[in-house]
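> okay, structure incoming, though there's no sequence with it:
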């Protein structure tokens, strides 16, 4: 069985993950890095090329012996399917078509999913974004092995088995650790994938199906490319929770090896991550990194100090308390009025949202004049003390670290309609310097979808006559017989 792993628990820390702080520092020092934050125009062509290669391989595989099929599934098919898995990773960040075309990204993700054989694209996105947002969190980061894995696979031989079975743990761990409701797009992903698999079986036979599906599990198990699963976050050096790899296999994996750079700037596609390191070398050159994924796998299996427990983990309650204590005193820490996870769960692809074109609201919004930070802090804490009633969302310019847009959804609780809730959208504000960037549309879209998500039976807003055409784009209508009247105590 080999030597027993000395570590019997995770590396528990009570500090924030390092990437947000480093991102702010780099953005302040090198604002030109923002120019890298745009989609990869070639990603869709790379995906289509790899999918076509796998489909063409079926005509060769179906007539070969089982031994040849197995070898091809590991060497050729497994490598391509692993690359497609990492293409899906890129697409999950909307790096194929940008954030303004989420449905196009999801469709491309389903296409990349086809040769993989099992539907993963849509489900991967919702869990992976949590891994970025809550890196190391004991409840929300399902990238971290479970306690069962840490206890069971704690010797050299059992760690070898764990590496071989790693894709199965990645597939099923979220279902046990953090199950989520199945979305409409996940159902579509499942139907598309099963239909493709049935057609492959019908026209190319069982060997083609084996080549696809088994190639996926072989290629993401004990395979050279799978070294990135371990190299990214397993703590080979105490206190270091993210590592980059700068070897040649990045050419086959969309530069996923540039993992510190990726977590610092997840909106930059893999093809441009080397430029991040080139622009800000003082932030990356001295960080521990790897040059061989094969050696990473070997060291993980044979080193008695490394095992599934070798991950940094955080207690979310401790982190939240620290944020609340310092969010206003420091002036730049994040402090959440409500759980931001709910925004990640909004289905922009599933709902009727406004169309995004170059034209945008041309009204110049005026920013609020808050002269007292203490007054603002007191109001924030008062609103936060009444959970699930106030949902304020903001847009931040990460170059200047300034809030440039804001809007609030107020959830009113009523006795009527069997104690239903009504939503009101208030205070839609966009900095005048940022007009023409569709930020007003984004704010209203988010809060409209959010009102439905939090259970409002209807949502309303008040606006000037000339703004009616703008809000009509989101499905808002002037209901006949309804009038808005007010009695104002403070003049405009």
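The structure has been received and is ready for your questions. Quick caveat, the model's predicted, so the values are computed rather than measured.
> could you use CA atoms for every contact and neighbour count after this?
Will do.
> residues in contact with stretch 76-85?
Stretch 76-85 has contacts (CA atoms under 8 Å, 6 or more residues apart in numbering) with 47, 50, 54, 72, 112-113, 115-116, 211-212, 214-220, 225, 252-254.
> assumed residue 394 was part of a strand.
Yes - the assignment for residue 394 (DSSP: H, G, I helix; E, B strand; the rest coil) places it in a strand.
> want to compare, so here's the second one:
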């Protein structure tokens, strides 16, 4: 049974209940995530004892705001559309991820998931198959370089990706220019204060490998087929990972039914679990499996 047949088999009232959004649930989750970020930032800013140990958890929490941005592209973490837009744009700066551009990029990924010819996530090349490719991928070099090039192209070059509607080109260009201006100001601020270096730059650089591994598990080594129960992987991670990733380890469920908000995905998993074709018991288990099949 593919994902379309599985969803068609669900009762109408069940599907309606799964799609119920909540500002309260979204804001409570956001408060927990941002609260942890601010807590670690205070430890670093105040130079409390062993403050250097706070850099890694701060980096992981910051880069995993990506999962919130991702959810906001679907208008699902909050019931109010303006909240989804506001939080999506707010995450643009720390992630170097222009939100309007990303919304259309991501929707194209959903439409052509794991299609080597049309999935924009694969437009920069296939996923790593050798140890050197794997280590470079985990470093985050490809992400930072790719996003810098995307910002520059959106700001000053040609906006010609087929998934970007012409009516949004002006917004995408303005968005990129605003972000570049803000990064220039942050760069200038380093001349008189290293705060941005320790509260943002260093943490996200050392946190990015954890996000890369998490994202690789979503579709890595899944077959290039149309069935979302096969081309996307659900990873049965522990509560801390599910929390910072906004329940997106239930990724096959998300791809099968993108209108389901993050807090309803565990419920959808109970409906679809027997049908899932690509799963992993944990991220360490996925990493071991992936690494065992890498070429020298």
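Looks like it arrived, so ask away. Everything numeric in this text was worked out from a predicted model, so none of it was measured.
> now, which of the contacts of stretch 76-85 of structure 1 lie within helices?
The helices, defined by DSSP state H, take in 47, 50, 54, 72, 112-113, 211-212, 214-219 from the contacts of stretch 76-85 of structure 1.
> what subset of those residues is buried?
The neighbour-count criterion (16 or more other CA atoms under 10 Å) marks 47, 50, 54, 72, 112-113, 211-212, 214-219 among these as buried.
> any buried residues in stretch 83-91 of structure 2, and which?
By neighbour count on 16+ other CA under 10 Å, the buried set for stretch 83-91 of structure 2 is 83, 84, 85, 87, 88, 89, 91.
> need those residues in CSV (columns: secondary structure).
Putting these into CSV (three-state DSSP) gives the following:
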residue, secondary structure
83, helix
84, helix
85, helix
87, helix
88, helix
89, helix
91, coil
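> can you give me the strands in structure 2?
Secondary structure of structure 2 by DSSP state E: the strands cover 234-235, 279-280.
> ranking those by burial, who's on top?
strand 234-235 (a mean of 24; mean count of other CA atoms under 10 Å).
> average gap between that strand and structure 1?
Taken over the aligned residues, the distance from strand 234-235 of structure 2 to structure 1 averages 0.6 Å (mean CA distance after the TM-score superposition for structure 1).
> so that strand corresponds to what in structure 1?
Aligned by TM-score structural alignment, strand 234-235 of structure 2 falls on residues 244-245 of structure 1.
> so residue 70 of structure 1 sits against residue 213, correct?
No - applying CA atoms under 8 Å, one finds residue 70 of structure 1 not in contact with residue 213, separated by 11.1 Å.
> run through who's touching stretch 30-48 of structure 1.
Applying CA under 8 Å, 6+ apart, the set of residues contacting stretch 30-48 of structure 1 from outside is 27, 84, 87, 94-98, 108, 111-112, 267-269, 271-272, 276, 279-280, 399.
> quick check: the gap between the counterpart of residue 132 of structure 2 in structure 1 and residue 301 of structure 1.
Using TM-score structural alignment as the criterion, residue 132 of structure 2 maps onto residue 157 of structure 1. For residue 157 of structure 1, the distance to residue 301 of structure 1 (CA to CA, to the nearest Å) stands at 8 Å.
> more crowded one of those two?
residue 301 (24 against 15; other CA atoms under 10 Å).
> check the spacing between the corresponding residue of structure 1 for residue 265 of structure 2 and residue 282 of structure 1 real quick.
In structure 1, residue 265 of structure 2 lines up with residue 273, judged by TM-score structural alignment. Here residue 273 of structure 1 is placed at a distance of 15 Å from residue 282 of structure 1 (CA to CA).
> those two: who's more crowded?
Higher neighbour count among residue 273 of structure 1 and residue 282: residue 273, with 23 against 11, using other CA under 10 Å.
> do I have it right that that one meets residue 260?
No - applying CA under 8 Å, one finds residue 273 of structure 1 not in contact with residue 260, separated by 9.6 Å.
> for the stretch 101-250 of structure 2, which segments count as helices?
131-139, 141-156, 169-189, 195-196, 202-219, 228-231, 239-244 (DSSP state H, counting those that start in this stretch).
> need these in CSV with distance to residue 47 of structure 2, can you?
Shown next, in CSV, are the helices of the stretch 101-250 of structure 2 (distance: least, CA to CA, whole Å):
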stretch, distance to residue 47 of structure 2
helix 131-139, 27
helix 141-156, 28
helix 169-189, 19
helix 195-196, 11
helix 202-219, 15
helix 228-231, 46
helix 239-244, 25
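> pick the most deeply packed of these.
Counting by mean count of other CA under 10 Å, the most buried of the helices of the stretch 101-250 of structure 2 turns out to be helix 228-231, with a mean of 25.
> so for the equivalent of residue 216 of structure 1 over in structure 2, what's the nearest residue that isn't a sequence neighbour?
Applying TM-score structural alignment, one finds that residue 216 of structure 1 aligns to residue 204 in structure 2. Once flanking residues are discounted, residue 204 of structure 2 sits nearest to residue 59: 4.4 Å by CA to CA, 6 or more residues apart in numbering.
> look at the one you found and say how many residues are nearby.
Using other CA under 10 Å: residue 59 of structure 2 sits among 27 other residues.
> against residue 180 of structure 2, how distant is it?
Taking CA to CA, one finds residue 59 of structure 2 at 21 Å from residue 180 of structure 2.
> how about residue 51 of structure 2?
For residue 51 of structure 2 relative to residue 180 of structure 2 (CA to CA), the value is 30 Å.
> please apply the same query to residue 224 of structure 2.
36 Å.
> likewise for residue 294 of structure 2?
37 Å.
> swap in residue 63 of structure 2?
For residue 63 of structure 2 relative to residue 180 of structure 2 (CA to CA), the value is 19 Å.
> for residue 266 of structure 2, list the residues it contacts.
Residue 266 of structure 2 touches 247, 250, counting by CA under 8 Å, 6+ apart.
> ok, residue 186 of structure 1 next?
Residues in contact with residue 186 of structure 1, defined by CA under 8 Å, 6+ apart, are 122, 123.
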